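>>> Sequence unavailable; structure follows:
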């Protein structure tokens, strides 16, 4: 029996032609070339092959049921009309979008398509990448020939915002620190800007982590040395004073503005935090500034970022090719390694070693280049779990940690986006940073407006359109304004172990209060665009894109019966699933981030943040981890000096 190939499947060929007719600038799909690329990519993915084969069979039979013949036997105009109508149906529309997604991705990720939309520019990769002595402190599982047994003072599981900051603080005090990272170490030569290359390297499960409930909310997270800091937009905000006050009211008295100030300052020095420049923000900053000013908003300014010397290539979410963005793979991790820490990449923590409830070490496993399993056994005085809010609670529960709050209290900062079309203006979407401008008048009310421009692929793939409408929408990318907002949510979700290893089950229900705030953000942004001269405002949803031309239409839309699934919602800041608290009745860890009832075990990552912030969390996570690691170091060293503040050395 011959293997299934899309290039020889008549339904795949017909679908490809119907999905990608010629537009004003975009050519009709080269069907043979596109399907050949897909066949090559699917060569070793039998599961996806079977899914596509089943989807194509469904399409043929769905058309036969309605029109009396198979889809591939209909005329091209009939096929296009059928897809247009099918896309608007509640169930079949979703199935069609799932079936069309890999075809759309193969089409839009082609260099010729990117050039035709004015988005293709060569990524400025270095001719050669510098090598540093600290890189000798990195051991990759793929390079190992035998199992290893080591001793350390502290073992840290994860190299993102919390784990990296803790490693630096502990190494600065002269302690023996080992960092375990499941992902690989990449330098800037790997950050090519080609999504098919960088997404599987830097994102966990291709970015396919999703929260489900009364909305479907993608929550992409990183899996690499640097964690999610490698793929975030670089925005840096301190914990709002009102949030710190709330923590103190909950019994965390130590979190005063005065006490946290030196830790915030230390983080900001390490990351070279400064305001984004007008040049890198791009035209969207001017549009939003004019629209927000016309509506009486006063707190309008470029955002604070960790990217000194940024050249505006707009690739923050796919690894910075110039190392301007000070993600932890560029900042904290190298500084920790310079001070004697060791990093083991490609190793997954499998088991905590223990004596009773006391944690005494970690067993981690990886795979070398020959495919042979490699075991890394570590004994230590302290273990810090810093796997992030989605995976830290799963790991702790797997290790037998029992606490009713573990995996609960998940907050996400649900984020909304509103687009607008400016047909006569090039918005330089692929030549500007994705998030560089903000409006903060409603911050205390839980609503923060921030830029959120996505690359061409995101623009083209995160919409429900098909056929000619999809081609036209893709061609409009250079003229489509993107801006968004996030809410300080009062809703809470939960993380459980999912059916597949590596993908958690995330449940999140947006409550009425948060949804009302979300709709308020939609209304404000739409008004800004209209007053800035937009031809039309686009409000994207899972099943449709609502087009608004004036305030009357906007008010009518927002008065209609709406639910969260009517909007495109995303989230990038999962927090709180192993939160610190005054007692085990209220959380998983104490104010020093030590897990209640399990000596030698701490959590220092987004999971330990006690509430939603309403601010991008990386500075908060780094400051909290630095503070907790400093107290851990003093305990290990029997240092009674309580006046120690963040290191003031060469890199502070």
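Yes, it's here. Everything numeric here is computed off the predicted structure, so don't read it as measured data.

>>> contacts, neighbours, all on C-alpha from now
Will do.

>>> So the most centrally placed residue in the chain, which state does it fall into?
The centre of the chain sits closest to residue 220, judged by CA atoms, centre = their mean, with a distance of 3.6 Å. State at residue 220, reduced to three classes by DSSP: H, G, I helix; E, B strand; the rest coil: coil.

>>> which non-adjacent residue is nearest residue 515?
residue 564 (7.0 Å; CA to CA, 6 or more residues apart in numbering).

>>> can I assume the one you found is in contact with residue 215?
Yes - between residue 564 and residue 215 there is a contact under CA atoms under 8 Å: 5.4 Å.

>>> any shared contact partners between the two?
Jointly contacting residue 564 and residue 215 under the rule CA atoms under 8 Å, 6 or more residues apart in numbering are residue 510.

>>> For residue 604, see how far away residue 623 is.
10 Å (CA to CA, to the nearest Å).

>>> Same check on residue 158?
Residue 158 is 10 Å from residue 604, by CA to CA.

>>> Which one's more surrounded, these two?
residue 604 (38 against 32; other CA atoms under 10 Å).

>>> Any idea how far apart the tips of stretch 272-284 sit?
24 Å.

>>> Next up, the contacts around residue 533.
Counting by CA under 8 Å, 6+ apart, residue 533 has contacts residue 422.

>>> and it, helix, strand or coil?
Taking three-state DSSP, the label given to residue 533 is coil.

>>> packing partners for the helix or strand where residue 374 lies?
Counting by DSSP states H and E, the element that carries residue 374 is strand 373-379. If you count contacts as 3 or more CA pairs under 8 Å, 6 or more residues apart in numbering; DSSP states H and E, strand 373-379 packs onto strand 148-151, strand 358-367.

>>> Using neighbour counts, pick out the buried residues of that strand.
373, 374, 375, 376, 377, 378, 379 (16 or more other CA atoms under 10 Å).

>>> cool, and stretch 538-551?
For stretch 538-551, by 16+ other CA under 10 Å, it's 538, 539, 540, 541, 542, 543, 544, 545, 546, 547, 548, 550.

>>> quick check: longest helix of this protein.
helix 46-67 (DSSP state H).

>>> and the helix or strand just after that helix with helix 46-67, angle?
Next along the chain after helix 46-67, taking DSSP H and E as the criterion, comes helix 76-86. For helix 76-86 against helix 46-67, the angle by axes from the mean of the first three to the mean of the last three CA atoms, to 10 degrees is 100 degrees.

>>> following helix 76-86, which helix or strand comes up?
helix 92-108.

>>> Name the next helix or strand downstream of the helix or strand hosting residue 602, please.
In this assignment (DSSP H and E), residue 602 forms part of strand 601-603. Next helix or strand after strand 601-603 toward the C-terminus (DSSP H and E): helix 618-636.

>>> next, the one to line up against it:
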């Protein structure tokens, strides 16, 4: 059942066994598992419920409807980095690319060996991975729906003798329309609003959309419920409130907002790590102009990857954006922008993300509110240099006549000499124009949350904030596994 706060013309007060704040990769999993386990479950979602049939083929409109801050959430630091996040029932899974990786074995071994998190082992997590993958239908991507931009890289890497692989994706009947990041219009992508949440509702869970969490209800040090306000779609409060009494609160508001909700309510504030140790997987893309028409926006944009440089903390993945989005986001103006867009149908692109050694923190600044502070360290600048040089060489070998980077001072590369100039030249953090899609770690297990993901009496965390450190791969399966782990522990501890 879904209650739309935008159209609830009165205050509500209800009782549940558990309330989940957030409906993304962690929160939706917890809600389904607890509801199927016999608990009365409420889900609070600040965004609206957007049915598959409502998804548009106009990217700018989709960004305005589905993205927090209309896609303009940005870090403060060198460089400033946009961090797109979903604001809808299903959370960021509604706007992600559908890419699915398990937590890498080396990462789990590091957590156990170096962080002392002996319960976070591959043996203990594999059953969670398997259950999540079955539920969201993780399958190998198909070459027949890949964009030409992906297959150009596949052909070039294969000629080198180092082919990549089709990405695993959570899909059923993908048509390759290319709108994964703007709400899948066919319903093929098994985001949480399509997979886990409908089953949660069948088991009796109740979601409140357009509903903004305000504060915890407490008795002594124990959290016993929440208060929230109803809002009009992406707009002001309706003036009505929701009060929920529940002995269990599962915080799944995301890596940026969960630590602030704890801090604002005096939970775990004694822990100096609260809001710290933020990692982002900074990323960017490289464009290349070919004589052939590529039309890279046709087909699945993120369908192929290479982990050839994974030991250097670099993962290459397909990426492409529609022309209207490209025109808004490439750092070109005037005649240069006009020439770039004129040639856009001849452009291919490929991207990468890095496992960042840099860390940031989430703070609350006067008159500003929740703010993400993050600065690139030298090691991560060098990862960007290495990855961009690698992609430039691959594209030129594939027959591109020009490569475009998003690095100031090195925006066009047409030869090996240009690439060597990039490799040997000065590169500062502020020269980098990138994005980051995977914030993690601000309530990390073993640092803020306990090993069992509890952050206080009556509060458990089940989102990316509880992931201890950078993964180096897309995290939605990892976050869902942490959600499944949290639900299992809650069900085991029921009286």
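The structure has been received and is ready for your questions. Predicted model only: the values in this text are computed from it and were never measured.

>>> hang on, the earlier thing: so who does the residue nearest to residue 515 of structure 1 touch?
With CA under 8 Å, 6+ apart, residue 564 of structure 1 has these contacts: 214, 215, 510, 515.

>>> The third one pairs with which position in structure 2?
This points to residue 510 of structure 1. Here residue 510 of structure 1 is matched to residue 376 in structure 2, going by TM-score structural alignment.

>>> Residue 325 of structure 1 and residue 313 touch, don't they?
No - Residue 325 of structure 1 lies out of contact with residue 313 (CA under 8 Å); the separation is 11.4 Å.

>>> Now do the contacts for the aligned partner of residue 210 of structure 2 in structure 1.
Per TM-score structural alignment, the equivalent position to residue 210 of structure 2 in structure 1 is residue 346. Applying CA under 8 Å, 6+ apart, we find residue 346 of structure 1 in contact with 140, 141, 142, 181, 182, 183, 184, 366, 367.

>>> Include secondary structure when you put these into TSV, please.
Converted to TSV, these look like this (three-state DSSP):
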residue	secondary structure
140	strand
141	helix
142	helix
181	strand
182	coil
183	coil
184	coil
366	strand
367	strand
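
>>> Just the closest of these to residue 251 of structure 1, please.
Nearest to residue 251 of structure 1 among these is residue 181, at 33.3 Å by CA to CA.

>>> That closest one: how many residues sit nearby?
29.

>>> any idea what it aligns with in structure 2?
Mapped onto structure 2 by TM-score structural alignment, residue 181 of structure 1 lines up with residue 45.

>>> Excluding chain neighbours, what is closest to its match?
residue 209 (4.8 Å).

>>> if I read this right, that neighbour contacts residue 5, doesn't it?
Yes - judged on CA under 8 Å, residue 209 of structure 2 makes contact with residue 5 at a distance of 5.7 Å.

>>> Those two - which one has more neighbours?
Between residue 209 of structure 2 and residue 5, counting by other CA under 10 Å, residue 5 is the more crowded of the two (30 against 27).

>>> coming back round to it: among the contacts of residue 564 of structure 1, which ones are in strands?
When DSSP state E defines the strands, the subset of these inside them is empty.

>>> Give me the buried entries from these.
So, by 16+ other CA under 10 Å, the buried ones in the contacts of residue 564 of structure 1 are 215, 510, 515.

>>> Once you drop chain neighbours, what's closest to the aligned partner of residue 304 of structure 2 in structure 1?
Using TM-score structural alignment as the criterion, residue 304 of structure 2 maps onto residue 437 of structure 1. Residue nearest to residue 437 of structure 1 in three dimensions, not counting chain neighbours: residue 302, with 4.2 Å by CA to CA, 6+ apart.

>>> And the one you found, what's its match in structure 2?
Under TM-score structural alignment, residue 302 of structure 1 pairs with residue 166 in structure 2.

>>> Go ahead and confirm that match touches residue 145.
No - applying CA under 8 Å, one finds residue 166 of structure 2 not in contact with residue 145, separated by 10.8 Å.

>>> Give me the common contacts of these two.
Between them, residue 166 of structure 2 and residue 145 share no contacting residue, judged by CA under 8 Å, 6+ apart.

>>> Which one of those two is surrounded by more residues?
residue 166 (22 against 17).

>>> Let me know the distance separating that one from residue 43 of structure 2.
Using CA to CA, we find residue 166 of structure 2 at a distance of 35 Å from residue 43 of structure 2.

>>> Same question for residue 287 of structure 2.
Counting by CA to CA, the gap from residue 287 of structure 2 to residue 43 of structure 2 is 41 Å.

>>> ok, now residue 145 of structure 2?
35 Å.

>>> Then residue 173 of structure 2?
Taken as CA to CA, the span from residue 173 of structure 2 to residue 43 of structure 2 is 29 Å.

>>> Next: residue 167 of structure 2.
In terms of CA to CA, residue 167 of structure 2 sits 31 Å off from residue 43 of structure 2.

>>> what sits against the equivalent of residue 471 of structure 2 over in structure 1?
Superposed on structure 1 with TM-score structural alignment, residue 471 of structure 2 falls opposite residue 613. By CA under 8 Å, 6+ apart, residue 613 of structure 1 lies in contact with 239, 240, 243, 413, 488.

>>> could you flag which of the residues you listed are buried?
For the contacts of residue 613 of structure 1, buried by 16+ other CA under 10 Å: 239, 243, 413, 488.

>>> right, and the secondary structure at the residue mapped onto residue 530 of structure 1 from structure 2 would be what?
Aligned by TM-score structural alignment, residue 530 of structure 1 pairs with residue 396 of structure 2. On the three-state scheme (three-state DSSP), residue 396 of structure 2 is labelled helix.

>>> thinking again about what came up before, among the contacts of residue 613 of structure 1, which are in helices?
Filtering the contacts of residue 613 of structure 1 for helices - DSSP H - leaves residue 243.

>>> ok so, going back, residues contacting the match of residue 304 of structure 2?
Residue 437 of structure 1 touches 276, 281, 285, 300, 301, 302, 303, 450, 451, counting by CA under 8 Å, 6+ apart.

>>> From the structure, what's the count of residues near whatever residue of structure 2 lines up with residue 399 of structure 1?
Matched by TM-score structural alignment, residue 399 of structure 1 corresponds to residue 265 in structure 2. Neighbour count of residue 265 of structure 2, defined by other CA under 10 Å: 16.
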